[in-house]
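Colleague: Dropping a prediction and its sequence here:
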Amino acid sequence: MTSRILHAATGSNLTAQGWAQEAAIRMLHNNLDPAVAEHPENLVVYGGTGKAARNWPSFDAIVKSLTNLKDDETLLVQSGKPVGVFQTHEWAPRVLIANSNLVGDWANWPEFRRLEHLGLTMYGQMTAGSWIYIGTQGILQGTYETFAAVAQKRFNGTLQGTLTLTGGCGGMGGAQPLAVTMNGGVCLVIDVDKSRLEKRIETRYLDEIADSVDDAVERVLKAKSLGLPLSVGLVGNAAELFPLLLSMDVPIDIVTDQTSAHDPFSYIPAGIDVHSAAQMAKDDPADFTKRSQASMAKHVEAMVGFMDKGAEVFDYGNSIRDEARQGGFTRAFAFPGFVPAYIRPLFCEGKGPFRWVALSGDPKDIYRTDKAVLDLFPENEGLHRWITMAQEKVAFQGLPARICWLGYGERDKAGLAFNDL
């Protein structure tokens, strides 16, 4: 296995033919910075299997192609591998990327894994294979907005005095504990991999790690009773601990999940050690999938149990409901997905995520853009609250970056303002 330690170049010196190409090179490297990526040695950025390049030879070929790419050419990248350079023009995209596209009857996991095994595709997630992942902050704003919408819908506009239970604290799920505390609530997050919880402690997304179930429950209930924001991590399997917490009648107000349930190979079944799971999935994929789906059925059954007791429960877009259905739980779709429940009204207003990165490597450049955005939209209280809290609570990972949600017509105004800095 090829193992490298990668960091994005910083400063104003070019290594490519132009800044558009240089930006792509730096962001590709930034995606695989150890401070950013989950498993950079395997080119995995986040989400268990989301990769920046198909393999190391493809990575090298991408970098070489970008380095030599002219200002009137476009590089085509197919699932993490460069496949062509075309003569275009100055205002055309410098890079076009397509990841993980399968059609019709071939759009299934067995076919995808067959092609992946042959070295013909990779799973690109959203921002791993498109080279614009900025660490957990990238999902934090959307997660913050989701929990703010939950608070608005159910808890009088704040999560103060509420307890949220969730699973998964990796590159995507790691945003949940901070998003909850930024909305004033208490969060208990479960992950089978202690190193993921420890990484969120380092980046200030998680406050504490409990020693046991009883310790975790004591900590979160104390904070809940005092109305204090707190996030606590607990090492364990959600398929085992969700049912346990349900049976203990812990007063949980909100339940969701961001384990890697979208891929049964990335979800660790109950009773399996996290360090041996990958080899077990490789040795007997059919059995591993069956065990994963059975565990997800127990996991989701507990979520429905919390819902039946009055908790606000929602799917966070990781397909766990469908996997649980395949695992035999017939009420898997009893609770809604987060988009129709909370986010669709924001989308209907034209609001969505807008991110930018300081290729200079200087955090001061981000703070300058923060000020520009705040000056540009003085009436947007939610934006001001987010930027202020992000400056205080969000640690940069890799190149300094910022994300916020802006409305229809606002993103172009912000971009033009940045051009004038």
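Modeller: Received it, and whenever you're ready, just let me know what you need. All values derive from a computational prediction rather than experimental measurement.
Colleague: C-alpha only now, for contacts and for neighbours.
Modeller: Noted.
Colleague: Can you show me the strands along the stretch 301-421 of the chain?
Modeller: 312-313, 352-357, 401-406 (DSSP state E, counting those that start in this stretch).
Colleague: Can you convert those into a markdown table and add a column each for distance to residue 263 and mean neighbour count?
Modeller: Formatted as a markdown table, the strands of the stretch 301-421 of the chain follow (distance: least, CA to CA, whole Å; neighbours: other CA atoms under 10 Å):
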| stretch | distance to residue 263 | mean neighbour count |
| --- | --- | --- |
| strand 312-313 | 21 | 24 |
| strand 352-357 | 25 | 17 |
| strand 401-406 | 27 | 23 |
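Colleague: Okay, one more to line up with it:
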Amino acid sequence: RGQAARSWRAFDAIVAELKRLEVDETLLVQSGKPVGVVRTHPDSPRVLIANSNLVPHWATQEHFDELVSKGLMMFGQMTAGSWIYIGTQGILQGTFETFAECARQHFGGTLAGRLCVTAGCGGMGGAQPLAITMNEGTCLIAETDKTRLARRVETRYLDEIVEGLDPAIDRALLCKANGEARSIGVEANAIDLLERLIERSVTPDVLTDQTSAHDPLMGYAAAGMSLAEIEAMRVESPGAYTERSLDSMARHVRAMTALHRAGSITFDYGNNLRQRALDRGVEDAFSFPGFVPAFIRPQFCEGRGPFRWAALSGDPDDIATTDRELLQLFPDDQGLARWIELATERVAFQGLPARICWLGQGQRAEAGQLFNRLVAEGRVSAPIVIGRDHLDCGSVASPNRETEGMKDGSDAVSDWAILNALVATASGASWVSFHHGGGVGIGFSQHAGQVIVADGTPEAAERLQRVLTNDPAMGVFRHVDAGYDEALDCANEHGLRVPMESGS
């Protein structure tokens, strides 16, 4: 239920203020509601956003939901509330990178001939089937809402829908046997699919999950209920439904741990499912790792993360131009070349034409300067806006996801996310946001976002250099402080000044 504005009335007020905002003014947005305009200066952010933040003692789902019901807050998730949501593509390359690293670690670099089972085919989870087939694997994904499956077929993220659990399993096994990169969706609860796999002694090669476990009330679908029954109970008996949802999560994780013991490469995909199950008495819920410590952290140590941009012209040709120019800027980056080729062929735009790719320290600033030159030279028809997910190397504190298992035990330290927002503001980002609860739910994360506009001016070039150097540097600093040698090497390579090399 991530939102960009608290209500349509608030949305209209935000748009009205943005239209009249002067170059030395900053709009303040509190949980999706514009609350003030202050005089600042041309290099300061035009908008500062704070979403879903609560004093820690009161940072519970129940208290948050009470405030939402009174119209006092909204859930910003990560990119929705920070105004840089670009649809499923926004998580696609990160998902692609995750499965690619899984393939490198366990299967010789490819998922060909491997069955990957998962669930949740909504706005974020819907990236999984395409990411798996991009890595040459076979995907079987469960989703309780058939309209979501149909939408993924329409946007080419999912290849086909098969009716019934056994026919879907059989179809997936056939594709696996043939080494076919194919994604199969089935309208089913994740628990029903996993328990049927166990009954049939079918052990997936890879197992994960992206159901909306971060939101037990409005996100996760409890087992044994139709979609209509779920929707009715959420309204009529929200407390009872939440309890039923949490019980289902425990059952869900028990099935995952059983398949993990049977040999599936199993990982949590950042929805806090393991924590919910642990709280419900599943003692071995954390017997399988999260995706960041398993596959992504080495990239974070190099300041690598999700760099995204959108064409404010609305013209897809502008993105095609940036794709070509970016490949010329980084001619030796084979992973980037493969990604851009696949994305160009298979990714449909949602909203403004946009692209995402993972870039590291130094690369982001170079890309920002490139885009600014393209605007200045008229090679794209309007300014380019550059942002990122809050899921980044130095912008989030989330002990069950991005900062799980930090080397020094600093998983829950959220100073880094706050510093990230402050640094982006001081560096001159166009808008900066600080959120709570994204990805894993209220009480479990704090995170920051920044967006900057490349408008072709020399002033923008200076801001871009500062912001896109300092933002990933926060990730390098964070991992140097936690004791990662790879991060220290990166800091030394890029001339980043680190007063002390370890946390103490």
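Modeller: Now that the structure is in, tell me what you want to look at. Predicted, not measured: the structure shown is a model, and the values here were computed from it.
Colleague: got CSV for the strands of the stretch 301-421 of the first structure, with distance to residue 201 of the first structure too?
Modeller: Formatted as CSV, these follow (distance: least, CA to CA, whole Å):
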stretch, distance to residue 201 of the first structure
strand 312-313, 26
strand 352-357, 23
strand 401-406, 19
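Colleague: Provide the aligned range in the first structure for the strand ranked longest in the second structure.
Modeller: In the second structure, with assignment by DSSP state E, the single longest strand is strand 446-454. The counterpart of strand 446-454 of the second structure in the first structure, using TM-score structural alignment, is absent.
Colleague: rewinding a little: and the strands of the stretch 301-421 of the first structure: which comes nearest residue 127 of the first structure?
Modeller: Of all the strands of the stretch 301-421 of the first structure, strand 352-357 sits nearest to residue 127 of the first structure, with 11.5 Å by CA to CA.
Colleague: quick one, the closest one and strand 401-406 angle?
Modeller: Angle between the axes of strand 352-357 of the first structure and strand 401-406 is 160 degrees (criterion: axes from the mean of the first three to the mean of the last three CA atoms, to 10 degrees).
Colleague: Strand 352-357 of the first structure vs the second structure, average offset?
Modeller: Mean deviation of strand 352-357 of the first structure relative to the second structure after superposition (mean CA distance after the TM-score superposition for the first structure): 0.6 Å.
Colleague: Provide the aligned range in the second structure for that strand.
Modeller: Taking TM-score structural alignment, strand 352-357 of the first structure hits residues 305-310 over in the second structure.
Colleague: about what we covered before: quick one: closest of the strands of the stretch 301-421 of the first structure to residue 21 of the first structure.
Modeller: Of the strands of the stretch 301-421 of the first structure, nearest to residue 21 of the first structure by CA to CA is strand 352-357, at 14.7 Å.
Colleague: Quick one: list the elements packing against the closest one.
Modeller: Taking 3 or more CA pairs under 8 Å, 6 or more residues apart in numbering; DSSP states H and E as contact, the helices and strands that strand 352-357 of the first structure lies on are helix 137-154, strand 401-406.
Colleague: hey, which of those is tucked in deepest?
Modeller: When those are scored by mean count of other CA atoms under 10 Å, the highest mean neighbour count falls to strand 401-406 (a mean of 23).
Colleague: From the rest of the structure, what touches it?
Modeller: Contacts to strand 401-406 of the first structure, defined as CA atoms under 8 Å, 6 or more residues apart in numbering, come from residues 134, 137-138, 141-142, 351-358, 366, 383, 386-387.
Colleague: cool, and stretch 132-149 of the first structure?
Modeller: 27-28, 30-31, 36-37, 45, 127, 157-159, 171-172, 174-176, 178-180, 182-183, 338, 342-343, 353, 355, 357, 386, 394, 396-399, 401-405.
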